[in-house]
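Q: Predicted model and sequence below, questions to follow.
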Amino acid sequence: MTTDATSSGPPTGLRESKKQETRQLISDVATGLFLAQGFEQTTIAEIAAAARVAKKTVTNYFPRKEDLALDHQDAFTASLAGTVTGRQAGESALSALRRAFADAAADADPVAGFSGLDFARMIADSPTLSARLRDLHDLREAALADALADATGSPRGDITPRTAAALLGAVHRTLFQRIQELTLTGQDNARISATVIAEADSAFGLLEPSLADYAAA
């Protein structure tokens, strides 16, 4: 008979599964309340009560209230850098990012900005969420700059990858905002996808003269 200390509690996999379930429950409850009564008007205490957990449990999983609403933020900030790191042989950073955006738009990916009308309105109506979203765009651009520096063998912080990241990040930021704008007009995802894929072709095309071969794998 084993006396392993780990046998006194549930297996690690089960504990992690329960944590993920709790996190998802809190996120789902919070989103429902945000959509029903507005982000600014909803308190952490209300979310905790609705989810039937302690207030501290909510803040342990989500240190900031904005984290409850923008639960794709980690994937969002890493998305452009990840595309550059995983680009195909012979593919430039611009080509990889252009391809990845077209794929995301075709799939109506929430990380690209396809959030649905109610969610888009919630963000537009909240100064806190709008400000946090701008911060996330900045963080995504900074991560892209580091990925471009690594891809080209430049020091992190070098002006060239930072400038390239600023240009590429600006296109993605503009397209994200465009998706949100079209969502707020009530257009469905299929129509929005068709519009922004065509517009993305023009937007990325503006960068071809300077970045067509930059950071080719």
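A: Thanks, I have it. Numbering: from 1, shown residues only.
Q: can we go C-alpha only for contacts and neighbour counts from here?
A: Fine.
Q: Secondary structure element holding Leu168?
A: If you go by DSSP states H and E, Leu168 is part of helix 159-184.
Q: Show me which parts of that helix are buried, residue by residue.
A: Buried residues in helix 159-184, defined by neighbour count with 16 or more other CA atoms under 10 Å: 160-162, 164-173, 175-176, 178-184.
Q: other SSEs contacting that helix?
A: Contact here means 3 or more CA pairs under 8 Å, 6 or more residues apart in numbering; DSSP states H and E; on that basis helix 159-184 packs against helix 117-125, helix 127-152, helix 189-205.
Q: Which residues are in contact with the closest residue to Leu184 other than its chain neighbours?
A: Ranked by CA to CA, 6 or more residues apart in numbering and with sequence neighbours excluded, the top spatial neighbour of Leu184 is Leu117, at 5.7 Å. With contacts taken as CA atoms under 8 Å, 6 or more residues apart in numbering, Leu117 has the following neighbours: 183-184, 186.
Q: Put this next to the previous one:
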Amino acid sequence: MTSLRERKKAETRQRIADVATLMFVTRGFDNVSIAEIAEAADVSKVTVFNYFPRKEDIFFDRGPQAMELLTAAVRDRAPDESPVRAMRRLFVRQAEEGHPLGGFQDRFVAFWRTVLDSAALRSRAREGMDELTACLAKVIAETSDDPSPDVTAAVIMGAFQAVFAQGVARMLAGSTAVEVTADHIVAVNRAFDRLAGGIS
């Protein structure tokens, strides 16, 4: 059971992220300072940095959740299910749910535009993908006899990133989430069907 202290910390972290994200989307990431975020969230600058080492991490506040989802998908899979199949299942489920970490909703367009408008956020997004790939490689190594878990993880995440980027591009061009989601699920399955030919 989560303690009161842990709940309070989670609430503070979420409040900082929510307040900052609205400011970033409204004004542009590079035009918002940590001092302004702290004031708007009613905390000190030190408190902000206690929860988020860098300003970019406030915007990408779901990074830890992404790692937990990847880890759980592979670690908790059925005995006869490979890591590749487990990740396919996760990506399809996220798309079906419109999950912020792997799905599409019309309101996400403002988030993606904010990323594209900031070199700092684009750089942090690339770092985040590298971190997720390393996390995936680690759990594959721990739960399977894959001789090259780093390669498997890179192929999985590379395939997903390519397919997801296509969906984001369509959304930015004006397509709706409903239109994109159905095609995205087909594209995910097609990509993983191709991977299955070389990775079990």
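A: Done, it's in. Computed from a predicted structure; not experimentally measured.
Q: before we move on, back to that, let me have the helices and strands packed on helix 159-184 of structure 1 in TSV, adding distance to Lys56 of structure 1 as columns.
A: Output for those, formatted as TSV (distance: least, CA to CA, whole Å):
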stretch	distance to Lys56 of structure 1
helix 117-125	25
helix 127-152	21
helix 189-205	37
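Q: Tell me which of these lies nearest to Ala49 of structure 1.
A: Each of these has some distance to Ala49 of structure 1 by CA to CA; the shortest is helix 117-125, at 21.5 Å.
Q: Spatially central residue for structure 2, please.
A: Central residue of structure 2 (CA atoms, centre = their mean): Leu101, 4.0 Å from the mean position.
Q: residues in contact with Ala190 of structure 1?
A: Taking CA under 8 Å, 6+ apart as the contact definition, Ala190 of structure 1 lies against 106, 108.
Q: ok, the counterpart of the residue nearest to the centre of structure 2 in structure 1 to Ser79 of structure 1 distance?
A: The criterion is TM-score structural alignment: under it, Leu101 of structure 2 has Val111 as its aligned partner in structure 1. As for Val111 of structure 1, its distance to Ser79 of structure 1 is 8 Å (criterion: CA to CA, to the nearest Å).
Q: just Ala170 of structure 1 next, same as before
A: In terms of CA to CA, Ala170 of structure 1 sits 14 Å off from Ser79 of structure 1.
Q: now Glu40 of structure 1
A: According to CA to CA, Glu40 of structure 1 and Ser79 of structure 1 sit 28 Å apart.
Q: And Ser95 of structure 1, by the same measure?
A: Here the criterion is CA to CA. By it, Ser95 of structure 1 lies 15 Å from Ser79 of structure 1.
Q: that older thread, can you lay out the contacts of Leu117 of structure 1 as CSV showing distance to Ala105 of structure 1?
A: As requested, these are exported to CSV (distance: CA to CA, whole Å):
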residue, distance to Ala105 of structure 1
Thr183, 13
Leu184, 17
Gly186, 17
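Q: which of these still touch in structure 2?
A: Listed in the original numbering, those still in contact in structure 2 are 183-184 (both residues aligned by TM-score structural alignment, their matches' CA atoms under 8 Å).
Q: And the contacts of Leu117 of structure 1, which is closest to Leu129 of structure 1?
A: Where those are concerned, and distances follow CA to CA, Leu129 of structure 1 has its nearest neighbour in Leu184, at 15.9 Å.
Q: pretty sure that closest one is touching Phe119, no?
A: No: with contacts counted by CA atoms under 8 Å, Leu184 of structure 1 stays clear of Phe119, the gap being 9.5 Å.
Q: Which stretch of structure 1 lines up against stretch 169-182 of structure 2?
A: Applying TM-score structural alignment, one finds that stretch 169-182 of structure 2 aligns to the residue range 181-194 of structure 1.
Q: Map Gly128 of structure 2 onto structure 1.
A: Residue pairing (TM-score structural alignment): Gly128 of structure 2 is matched to Leu136 of structure 1.
Q: Map Val46 of structure 2 onto structure 1.
A: Val46 of structure 2 maps onto Lys56 of structure 1 when the alignment is built from TM-score structural alignment.
Q: Can you tell me the element that match falls in?
A: Going by DSSP H and E, Lys56 of structure 1 is part of helix 55-61.
Q: And the next helix or strand past that helix?
A: Along the chain past helix 55-61 of structure 1, the next helix or strand (assigned with DSSP H and E) turns out to be helix 65-69.
Q: Mean per-residue distance, that following helix versus structure 2.
A: Comparing helix 65-69 of structure 1 with its match in structure 2 after superposition yields a mean distance of 0.8 Å (mean CA distance after the TM-score superposition for structure 1).
Q: which element follows that helix toward the C-terminus?
A: Toward the C-terminus from helix 65-69 of structure 1 - assigned by DSSP H and E - lies helix 73-85.
Q: Near His184 of structure 2, how many other residues are there?
A: When neighbours are counted by other CA atoms under 10 Å, His184 of structure 2 registers 24.
Q: can you tell me how far it sits from Leu195 of structure 2?
A: Noted for His184 of structure 2: a distance of 16 Å to Leu195 of structure 2, by CA to CA.
Q: All set now, cheers.
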